[in-house]
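Novice: sequence plus the predicted model coming up.
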Amino acid sequence: MIINLRVDHKVANIETIETTAKDLEIIFNKIKKDLDIKEYVEINTCNRVEYYINTDIVSYENDCFRTENENIIIHYDDMAIIHLFRMTSGLESMIIGEDQILGQIKSAKKRSIDENHCGKILNTLFTKAIHVGQVVRQKTYINRGSVSIGSAAVDLAEENIGDLKGKHVLVIGAGKMGKLVAKALAEKDLKAIFVANRTYYRAVRLADELNGKAILLDELSQCLPTADVIISATGAPHTILNKEKIEDFIDSKKASSIIMIDIANPRDIDEDVLDLGVKLFNIDDLRGIADENKKLRENEAKEAERIIESEFNLLKNSFKLMEVEDLLADIRLSMENIRTKEALKATSKLSNVEGSAKIIDNMSKSIVNKIFHDMSLNIKKVAEEEDHDVIKTLESIFK
């Protein structure tokens, strides 16, 4: 059974995602402990937290899955798989068709493999899901001219402050999201841009691409007084900016003209900065831009859905065949053991005949191959037809 536990932007705002993520982690840890789960993948982005689990020892009614948090979504098997395919295709993103989610899921899979939590089933599922995401982008225009969360943040800034030409911009965070922001800012005729990061060399590398200046996080006071727009996208577990940290560097007149956009999860900027007159926005405020983007891509999304359905059916068939792979391996091993023993007996009886050992070995291999070929085809057919009674009977016979 494949299980998906999640909270995302479709059912919750950024604050609710943050709080629900804690409940979700508690449920996941309980499931992992109580059901001795070994195979799982965790996905954590700016607007979703998800767990994919594979287990064969749980039913839909298991008490582990009972929760009073209405923001937690639990999907099983087909629905869980379809959701993953839609996610890698960019259909579940706030900004439809964005490419970053594909890289995030690749990273989640790799992390699970590195930590020995990604077994045969989830490895097959996630490999297929990544393939689906790539096919959708190759065969449709779902990501043509696609805006990312980063570029949407820049659009939001322009909606509220006007043209960014001649403005001072501070980007906090030089990770993947910060790079997306920088990519969008590179097209603007800025007066100055600062990139702040906890790791200095990353800030330098990104700032060089933008002809800007790199600073460390604890040096923010250098550019706060002149900043017109501040976009923050770090992976920090706590806030980077709050009222106390900036009120000594920004006077009230300047504060009322500053745009702060927080696209981190958990959030980087405390809401108490609003007391200073700052205009503060977060991921939830990007929904308007996301809705416009969705309308532009409706036809591409329909084509993506058709691709997802086709690939889903192929995966389902693969899973059916995987169910009997161990059985086929057992049958083949059993037949090979019998063949080897009988070939040795025959060879010993014909020890005086030149080349008898090779002749008998080749003949017996040929017989086994022909018998196993037909048997294998029939068993695979049974698997595809989902005749579990026959499979169980075969398992009891050959195991």
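Specialist: Perfect, I can see it now.

Novice: from here on, contacts and neighbour counts on C-alpha atoms
Specialist: Will do.

Novice: ok, the one residue sitting closest to the centre of the chain to Ala304 distance?
Specialist: Central residue of the chain (C-alpha atoms, centre = their mean): Ile105, 2.6 Å from the mean position. From Ile105 across to Ala304, the span is 18 Å (C-alpha to C-alpha, to the nearest Å).

Novice: element containing the residue nearest to the centre of the chain?
Specialist: If you go by DSSP states H and E, Ile105 is part of helix 100-114.

Novice: and that helix, what does it pack onto?
Specialist: strand 39-45, helix 77-88, helix 120-139 (3 or more C-alpha pairs under 8 Å, 6 or more residues apart in numbering; DSSP states H and E).

Novice: here's the one I want to compare it with:
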Amino acid sequence: MELNQLNMPLLEKLFSASITFREVPTEKLGELGRSVMEMLGVAPYFPIPLYVLHTCNRVEVYAWDVPQPIVHAVLSRYGGYADRVVVRRGTEAALHLLEVAAGLDSMLIGETDILGQMEEAFDSQVKSHVTRDLLKVVVERAIRFGKMVRTNTNISRGPRGLGSLSIIYVKETMGDLSNLSIGIIGAGSVGQGLAKELKDEGARRIYILNRTFEKAKEIAERIGATAMPLNRESIDECLKKCDVVFATATSFEPIIKEVPPNHKVRLIVDLGVPMNVSNNLPVKVVRLDDLKPIADRYNSERLQEIQKVKAMALEEVENIERALARRAVEIELGEYMRLVALISQEEGRRAGANASLAANSAAKRAVLPLIEALKKHAESGNIETVMQILNDAKRLMKIPQASTS
């Protein structure tokens, strides 16, 4: 079935605004990311849920049931590049998010870094109550889909992310990793993946720098590396000790602004979000664009998997609509059950204190079969009818007045 043939009344409320390495140079994405990420500071007070995804290759905003003034507010965050933002709605936005999670929209098709970055953003924004309600269901399902695709297809066969490509670049440029001292700045999902892969590829001397020293220590102990705090002094020390330094931190200001006069470092790989390394340093700095020729080599091997993943994504869009229908009914039923509890408590009070608990239990038992039936009807595509039934039932329900005695 074609996308435009699908009837998805709930997913039609999904909105996305996206700008990627295809629309603007990667160094500009960092500037845009700063502006868009500032929305998270006020997002808990927004009337709508948001999910913001900022990586080295994209700056995207997903929102639910968006009024036009909010659309303008979101697009204004992209500043002078607002005319390059790709706006999607409904099933098109859902399909795009699924393809992002599957790695189809990445520089390296099928890369896995994006999945870790999506999970980190999701966990943080759910905790701060930014990503919530039905939007939470959509993002959660997309992350689950990304994992399923990589298990059931060969879309990620070979190098697994930009970290893998950068390791290939270093090996092709500088030779055997076992002869090199290597530093990693940042212990997020990209930094952790790099550390493990470097160890597996034969690196013997690895230094891990992170703002949270305990996290750096935990990873270092796991792979036999050396943990260091992340500050100006330790960065200088790393540049003096290491032949190669990978910068993978999330920081809106460059972390490596200069190199000390007696530095040992010969190559710095910048995988940060946004760029971690200043321009015009006296050593070679590898940017994302430098990795594209290597990505293209492996992308050609993965082309045959793309159509398979796209077909799976189209099917998953329908699954998401069903999950949304179930969740929407659950939310509405929560309010309905609150009203049932009020009535049962009042009836129990009238019958005597000992009868209150029994009345509440009996009411729930009587309503539960109806609840499950309504959820199944919603999942079958009858969400609008089910919601109308619930609204009618609440309107007809006689709510007891609070006792004045």
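Specialist: Here it is on my side, so go on. The structure presented is a predicted model; accordingly, all values stated were derived computationally and were not measured.

Novice: overlay them and tell me the TM-score.
Specialist: For these two chains in superposition, a TM-score of 0.74 is obtained (TM-score structural alignment, normalised by the length of the first structure); 370 aligned residues with a C-alpha RMSD of 4.3 Å.

Novice: quick one on the thing from earlier: can I get the helices and strands packed on helix 100-114 of the first structure in JSON lines with distance to Thr234 of the first structure and mean neighbour count?
Specialist: Listed next are these as JSON lines, based on distance: least, C-alpha to C-alpha, whole Å; neighbours: other C-alpha atoms under 10 Å:
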{"stretch": "strand 39-45", "distance to Thr234 of the first structure": "11", "mean neighbour count": "20"}
{"stretch": "helix 77-88", "distance to Thr234 of the first structure": "23", "mean neighbour count": "20"}
{"stretch": "helix 120-139", "distance to Thr234 of the first structure": "25", "mean neighbour count": "19"}
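
Novice: what sits against the aligned partner of Met148 of the second structure in the first structure?
Specialist: By TM-score structural alignment, Met148 of the second structure lines up with Val135 in the first structure. Counting by C-alpha atoms under 8 Å, 6 or more residues apart in numbering, Val135 of the first structure makes contact with Ile307.

Novice: quick one: classify the closest residue to Pro44 of the second structure other than its chain neighbours as helix, strand or coil.
Specialist: Nearest residue to Pro44 of the second structure, sequence neighbours excluded (C-alpha to C-alpha, 6 or more residues apart in numbering): Val130, at 5.1 Å. Under DSSP: H, G, I helix; E, B strand; the rest coil, Val130 of the second structure falls in the coil class.

Novice: looking at the first structure, name the residue matched to Val130 of the second structure.
Specialist: By TM-score structural alignment, Val130 of the second structure lines up with His117.

Novice: biggest helix in the second structure, by residue count?
Specialist: Of all the segments assigned as helix in the second structure under DSSP state H, the longest by residue count is helix 288-351.

Novice: so Ile155 of the second structure touches Ile109, yeah?
Specialist: Yes - with contact defined as C-alpha atoms under 8 Å, Ile155 of the second structure counts as touching Ile109 (7.1 Å).

Novice: report the set of residues contacting both of the two.
Specialist: With C-alpha under 8 Å, 6+ apart as the test, Ile155 of the second structure and Ile109 both reach Arg302.

Novice: residues in the first structure aligned with stretch 289-301 of the second structure?
Specialist: On the basis of TM-score structural alignment, stretch 289-301 of the second structure is assigned to residues 284-296 in the first structure.

Novice: return the set of buried residues in that stretch.
Specialist: For stretch 284-296 of the first structure, the neighbour count (16 or more other C-alpha atoms under 10 Å) marks 284-286, 289-290, 293-294 as buried.

Novice: which residues touch that stretch?
Specialist: Contacts to stretch 284-296 of the first structure, defined as C-alpha under 8 Å, 6+ apart, come from residues 13-14, 94-96, 147, 149, 152-153, 156.

Novice: for those residues, which one is nearest Phe319 of the first structure?
Specialist: The closest of these to Phe319 of the first structure turns out to be Ile96 (C-alpha to C-alpha; 29.2 Å).

Novice: burial of that closest one, as a residue count?
Specialist: As a burial measure, Ile96 of the first structure scores 26 neighbours (other C-alpha atoms under 10 Å).

Novice: tell me who's in contact with Val138 of the second structure.
Specialist: Val138 of the second structure sits next to 94, 320, 324 when contact means C-alpha under 8 Å, 6+ apart.

Novice: the last one - how many residues pack around it?
Specialist: If I follow you right, that is Leu324 of the second structure. 25.

Novice: test my guess that it contacts Leu134.
Specialist: Yes - proximity of Leu324 of the second structure to Leu134 meets the contact threshold set by C-alpha under 8 Å, at 6.3 Å.

Novice: show me what the helix or strand harbouring Glu214 of the second structure is packed up against.
Specialist: Per DSSP H and E, Glu214 of the second structure falls inside helix 213-223. For helix 213-223 of the second structure, the packing partners by 3+ C-alpha pairs under 8 Å, 6+ apart come out as helix 189-200, strand 205-210, strand 226-229.
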